[in-house]
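Student: pasted the sequence and its predicted model underneath.
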Amino acid sequence: MPVLFLIIVGAAAGFIATRVMDLKTDLITTVVIGMLGALIGGLVLRFLLMLSGMAAGFVGAVLGAMLLIWAWKAIRGRR
């Protein structure tokens, strides 16, 4: 069940993050961005802000996905 939850939250977070950051991706890339963002953002928010529960996980997922997109654009822009 946790894997299914991560995919659902990742899809939602990736969708929101790609729309906010104006990035056009396919469904698989959006879900992967959201899942990686969930890992990054969830850990950062839990350690820095001491938030717990699903709210911290979802907010962290969106913020982490946006951070991942920003870093990807910055690295891709240097080439």
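Tutor: Perfect, thanks for sending it.

Student: rest of the way, CA atoms for contacts and neighbours
Tutor: Fine.

Student: what number of residues lie near L63?
Tutor: 24 (other CA atoms under 10 Å).

Student: secondary structure element for the residue lying closest to M21 once chain neighbours are set aside?
Tutor: Counting by CA to CA, 6 or more residues apart in numbering, M66 is the residue found nearest to M21 once chain neighbours are left out, at 6.8 Å. For M66, the element it lies in under DSSP states H and E is helix 54-78.

Student: tell me the buried residues in that helix?
Tutor: 56-69 (16 or more other CA atoms under 10 Å).

Student: the structure to be compared is supplied as follows:
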Amino acid sequence: MPILALIIIGAAAGFLATRIMKVTTDVPTTIAIGIGGALIGGMTLRFVMMLTGWAAGFIGAVLGAMILIWLWRSYFR
């Protein structure tokens, strides 16, 4: 996945995940959460469900970002 696409998908996924989880963060943190979620969730979905394409990457990015937010809330606050 090209870097620019990862940043765009990560930013959108981070924004969506922070709104779903009701977390208020600044823009760089939202993008970082989304990119981290894209890496975690995209890999997980591709390995577990054998899905490919942009839709699986976006869904995985949102789920991964939500997992990162949950971990951050649970263990680092």
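Tutor: That came through fine. Since this is a predicted model, take the numbers as computed values, not measurements.

Student: tell me how the two chains score on TM-score.
Tutor: In this superposition the chains share a TM-score of 0.96, using TM-score structural alignment, normalised by the length of the second structure; 77 aligned residues with a CA RMSD of 1.1 Å.

Student: before we move on, back to that, which residues touch the equivalent of the residue nearest to M21 of the first structure over in the second structure?
Tutor: Counting by TM-score structural alignment, M66 of the first structure lines up with M66 in the second structure. Each residue near M66 of the second structure by CA atoms under 8 Å, 6 or more residues apart in numbering is listed here: 17-18, 21, 37.

Student: preserved in the first structure, out of those residues?
Tutor: On the basis of both residues aligned by TM-score structural alignment, their matches' CA atoms under 8 Å, what survives of the contacts of M66 of the second structure in the first structure is 17-18, 21, 37.

Student: which of those residues has the most neighbours?
Tutor: Going by other CA under 10 Å, G37 tops these with 31 neighbours.

Student: that one -> the first structure?
Tutor: Under TM-score structural alignment, G37 of the second structure pairs with G37 in the first structure.

Student: element containing that match, please.
Tutor: Using DSSP H and E, G37 of the first structure falls in helix 27-49.

Student: just the buried positions in that helix, please.
Tutor: By 16+ other CA under 10 Å, the buried positions in helix 27-49 of the first structure come out as 30-45.

Student: which among the residues you listed gets closest to R76 of the first structure?
Tutor: Closest approach to R76 of the first structure among the buried residues of helix 27-49 of the first structure (CA to CA): I33, at 15.6 Å.

Student: how close does the closest one sit to G77 of the first structure?
Tutor: 18 Å (CA to CA, to the nearest Å).

Student: likewise for V9 of the first structure?
Tutor: 28 Å.

Student: tell me who's in contact with the match of G37 of the second structure.
Tutor: Applying CA under 8 Å, 6+ apart to G37 of the first structure gives the contacts 10, 13-14, 60-68.
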